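Trainee: After the sequence you'll find the predicted model.
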Amino acid sequence: MTRLALQDHARLSVAPMMDWTDRHCRAFHRVLSRQVLLYTEMVTSAALVRGGAKHLLGFDAAEHPVALQLGGSDPAELAEATAMGVAQGYAEVNLNVGCPSDRVQSGCFGAVLMKDPALVAHCVEAMIDATDGVPVTVKCRIGVDDQVPGDVLPDFLRRMGDAGVRRAIVHARMAWLQGLSPKENRDVPPLDHGLVHAMKDRFPDMHLSVNGGIASLDAALSHLRAVDGVMIGRAAYHDPAGILLRADSAIWGVEDSCGDPVAAALAMVPHIEGHLARGGRLAHVTRHMMGLFAGRPGARHWRRVLSERANRPGAGVEVLRDALDGVVSAAA
């Protein structure tokens, strides 16, 4: 992997997504791009500090650069969880101030914290004090409920900067905590990428990434003319090759990791064999690979074989190879 500063890797990142960006997903995305910054699923500080769930911190060194995202609102607890993440070897610790789920609201963390920026500032100060130079970042919304984004967002970012945060990721939508489901909160509130772009002029010394509704690598390149970084979530998951396969050359000017999706699938075989040898199931890995051939000949065959056979007891890499045979035949 080319040696870059972490903020350079952050020119493109894959968003933390619950139930999706586990270690197998990250291993797959790393095969597609050596440079993209990867994130864990959100892990609550309470689960780590009070729940003894240290297994949630597990990752493979091959995933680097990889960041840990934490959820919580207790400064001391977040500081302890941050220290645990740093000790585990994560390159960054990120605080979630954007998730709108009911479960997150009831725990007083996620997007609801946009209403209490002073508390968030205390949290990140405590987290920064618990690190040894490892960056602490924040992922937030442009506002929640009846807040005015043009007033709230610059004040929030100013407070984060005063607390020592040097990099922030902004999901360019409001979070409407009453009346919308978490899924609707990802689509219904209108996007305001322009507001996030304007924040770069207001805060030239802060590394700012924009997130939300960015569905192609070309769109990411366009945003990079205005901000420092782009974070992509669902599009990177559902069309990973379309987003990541040529990202290294397009964004960082280095050789791409894989020449094509078939090569990427074959490059996952050692990871799959290792997982199977430890007693895991094929589907634990291949469920993240369903979109690899999105929009390409053979995509339907690929999805059908994996969805029908990968979860069967004893399923091995031969299932992946059978799925690939259909793709290759369709493209011939």
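Mentor: Alright, I've got the coordinates.

Trainee: Please make it C-alpha for all contacts and neighbour counts, starting now.
Mentor: OK.

Trainee: so what's residue 68 closest to, chain neighbours aside?
Mentor: Closest residue to residue 68 apart from its sequence neighbours, by C-alpha to C-alpha, 6 or more residues apart in numbering: residue 93 at 4.8 Å.

Trainee: Give the burial count for the one you found, as a bare number.
Mentor: 27 (other C-alpha atoms under 10 Å).

Trainee: what's the answer for residue 239, then?
Mentor: Other residues near residue 239 come to 20 when the count uses other C-alpha under 10 Å.

Trainee: show me where the protein has strands.
Mentor: Here the chain has its strands, by DSSP state E, at 12-14, 38-44, 66-71, 92-97, 136-144, 167-175, 207-211, 229-232.

Trainee: tell me how far the second one is from the chain's mean position?
Mentor: In terms of C-alpha atoms, centre = their mean, to the nearest Å, the gap separating the centre of strand 38-44 from the centre of its chain is 7 Å.

Trainee: Also the fifth one?
Mentor: For strand 136-144, the gap between its own C-alpha mean and the chain's C-alpha mean amounts to 14 Å (C-alpha atoms, centre = their mean).

Trainee: quick one, it and strand 207-211 angle?
Mentor: Relative orientation of strand 136-144 versus strand 207-211 (axes from the mean of the first three to the mean of the last three C-alpha atoms, to 10 degrees): 50 degrees.

Trainee: same check, this time on the third one
Mentor: For strand 66-71 against strand 207-211, the angle by the same axes, to 10 degrees is 70 degrees.

Trainee: And for the second one?
Mentor: Taking the same axes, to 10 degrees, one finds that strand 38-44 is oriented at 80 degrees with respect to strand 207-211.

Trainee: what's strand 38-44 packed up against?
Mentor: strand 12-14, helix 23-32, strand 66-71 (3 or more C-alpha pairs under 8 Å, 6 or more residues apart in numbering; DSSP states H and E).

Trainee: how about 7 Å then?
Mentor: Here strand 38-44 touches strand 12-14, strand 66-71, going by 3 or more C-alpha pairs under 7 Å, 6 or more residues apart in numbering; DSSP states H and E.

Trainee: ok, and what's touching stretch 73-81?
Mentor: 45, 48-49, 72, 108-109, 122-123, 126-127, 130 (C-alpha atoms under 7 Å, 6 or more residues apart in numbering).

Trainee: Who are the contact partners of the residue nearest to residue 68?
Mentor: For residue 93, the contact set (C-alpha under 7 Å, 6+ apart) comprises 67-69, 82, 135-137.

Trainee: okay, pairing it with this:
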Amino acid sequence: MTQPARPETDISIARRFSVAPMMDWTDRHCRYLHRLLTREALLFTEMVTSAAIVHGDAGRHLRFDAAEQPVALQLGGSDPAELARATTLADAYGYAEINLNVGCPSDRVQSGRFGACLMAEPALVAACVRAMRAATDRPVTVKCRIGIDDQDTEESLDRFADAMVEAGVEALYVHARKAWLKGLSPKENRTIPPLDYERVHRLRARLAPLPVLLNGGLETLDAARAQMAHVDGVMLGRAAYHHPMMLAEIDRRFFGAATPSPTLPAIMQAMADYAGGQLAQGVRLNSIARHMLGLANGLPGARQFRQVMSVDACRPGADTSVFRRALDCVSAPVEA
């Protein structure tokens, strides 16, 4: 199983289903795996700060395999000029869209004055969006929460969204929870603030035809599919990461594809081929294998699969034979 060259993607279609940007998780190795599982869904980079791109090694942060497309770059920052410069540098890499993070609640992000705290400054975010749009012909989008702290999510979210529309944003990804910047940890902010899908539904109805995509608390494809009656697309994060084989159903269930879903043996072989090339470039096997731990979830022998992938892949000199040993631990259908 190989990654064929992809035609130019209709990003409005790809947004029907996306895998959320997740720090330390959705790196290029993770995205390569996810693209083997779904040809159609939109994938996201980890959030990269505009400062890291402008003042650091831009190529290290921005390079990706063309087989991963469609891929959206997520930027973090609050300086319009710096975000514009980062967007200009990113433009040459051919991302399908460039997204601004206005939803991350971590302390580190707040101290840098970006992420969810920017929901209190819609005029500044609008200035950032305008600057980014001036630096690229690619779509510029925003990912946000429904509000922060004591904000009234009706008034404040509408005010924020209106500012984004006026600035020319091309889509809004909305995590259907508030972010409590005072009193909750980033982990708690993923689960404790109550979900309010209906608030996102109302926003989508109000902003139509601007695409509004729903994120937050979606654990199954059935739950995600049900939301498609109310929004333009859905975004899954940790559920898709921990149970990656669910992505093998995406093309059929969300994009109407008639092609067979990829099998576990085919995925393991394709990842072994990919890993072989990466090892030759000095990448450690565990940097790739760590994203594959959930591939056998639900199959007999899944625990042994995870153990081989997590322990053996960390051993000095580990090579792609680890993937075959892991596959031998599970009862999986054999590819025809």
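Mentor: Yes, it's here. Computed from a predicted structure; not experimentally measured.

Trainee: which one in the second structure is aligned with the residue nearest to residue 68 of the first structure?
Mentor: Counting by TM-score structural alignment, residue 93 of the first structure corresponds to residue 98 in the second structure.

Trainee: cool, and residue 268 of the first structure?
Mentor: Match for residue 268 of the first structure (TM-score structural alignment): residue 271.

Trainee: Equivalent analysis for residue 167 of the first structure, please.
Mentor: Taking TM-score structural alignment, the alignment pairs residue 167 of the first structure with residue 171 from the second structure.

Trainee: Can you verify my assumption that its match contacts residue 209?
Mentor: No. Counting by C-alpha atoms under 7 Å, residue 171 of the second structure does not reach residue 209; the two are 9.7 Å apart.

Trainee: Quick check on the two: which one has the bigger neighbour count.
Mentor: It is residue 171, of residue 171 of the second structure and residue 209, that has more neighbours when counted by other C-alpha under 10 Å, with 22 against 10.

Trainee: Next one: that one from residue 201 of the second structure, what distance?
Mentor: As for residue 171 of the second structure, its distance to residue 201 of the second structure is 14 Å (criterion: C-alpha to C-alpha, to the nearest Å).

Trainee: same thing with residue 235 of the second structure?
Mentor: 14 Å.

Trainee: same question, residue 54 of the second structure
Mentor: Taking C-alpha to C-alpha, one finds residue 54 of the second structure at 37 Å from residue 201 of the second structure.

Trainee: now do residue 315 of the second structure
Mentor: In this view, residue 315 of the second structure and residue 201 of the second structure are 49 Å apart by C-alpha to C-alpha.

Trainee: more crowded one of those two?
Mentor: Shown here are residue 315 of the second structure and residue 201; by other C-alpha under 10 Å, residue 201 has more neighbours (19 against 12).

Trainee: quick one, what contacts that one?
Mentor: 230-231 are the contacts of residue 201 of the second structure under C-alpha under 7 Å, 6+ apart.

Trainee: which one in the first structure is aligned with it?
Mentor: Alignment note: residue 201 of the second structure maps to residue 197 in the first structure; criterion TM-score structural alignment.

Trainee: How about residue 138 of the second structure?
Mentor: Matched to the first structure by TM-score structural alignment, residue 138 of the second structure sits across from residue 134.

Trainee: Not counting residues beside it along the chain, what's closest to its match?
Mentor: Residue 134 of the first structure sits nearest to residue 92 (C-alpha to C-alpha, 6+ apart), 5.7 Å away.

Trainee: Contacts only, for the one you found.
Mentor: Here residue 92 of the first structure is in contact with 67-68, 134-136 (C-alpha under 7 Å, 6+ apart).

Trainee: ok, the residues you listed vs residue 328 of the first structure, which is closest?
Mentor: residue 67 (35.2 Å; C-alpha to C-alpha).

Trainee: quick one: what's aligned to the closest one in the second structure?
Mentor: By TM-score structural alignment, residue 67 of the first structure lines up with residue 72.

Trainee: what about that match, how many residues close to it?
Mentor: For residue 72 of the second structure, the neighbour count with other C-alpha under 10 Å is 24.

Trainee: Could you report the distance from residue 310 of the first structure to residue 284 of the first structure?
Mentor: Taking C-alpha to C-alpha, one finds residue 310 of the first structure at 9 Å from residue 284 of the first structure.

Trainee: Comparing those two, which shows the higher neighbour count?
Mentor: residue 310 (23 against 18).

Trainee: Can you give me every residue that contacts the closest residue to residue 294 of the first structure other than its chain neighbours?
Mentor: Spatial nearest neighbour of residue 294 of the first structure, chain neighbours left out: residue 239 (5.8 Å); criterion: C-alpha to C-alpha, 6+ apart. Residues near residue 239 of the first structure by C-alpha under 7 Å, 6+ apart: 291-292, 294.

Trainee: Which one of the residues you listed is nearest to residue 116 of the first structure?
Mentor: residue 291 (38.6 Å).

Trainee: The second structure: which residue goes with the closest one?
Mentor: So, by TM-score structural alignment, residue 291 of the first structure is matched to residue 294.

Trainee: Check the contact between its match and residue 244; I expect there is one.
Mentor: Yes. Counting by C-alpha under 7 Å, residue 294 of the second structure touches residue 244, with 6.3 Å between them.

Trainee: what's the spacing between residue 195 of the second structure and residue 218 of the second structure?
Mentor: According to C-alpha to C-alpha, residue 195 of the second structure and residue 218 of the second structure sit 10 Å apart.

Trainee: same question but for residue 100 of the second structure, I mixed them up
Mentor: Look at residue 100 of the second structure and residue 218 of the second structure: by C-alpha to C-alpha, they are 22 Å apart.
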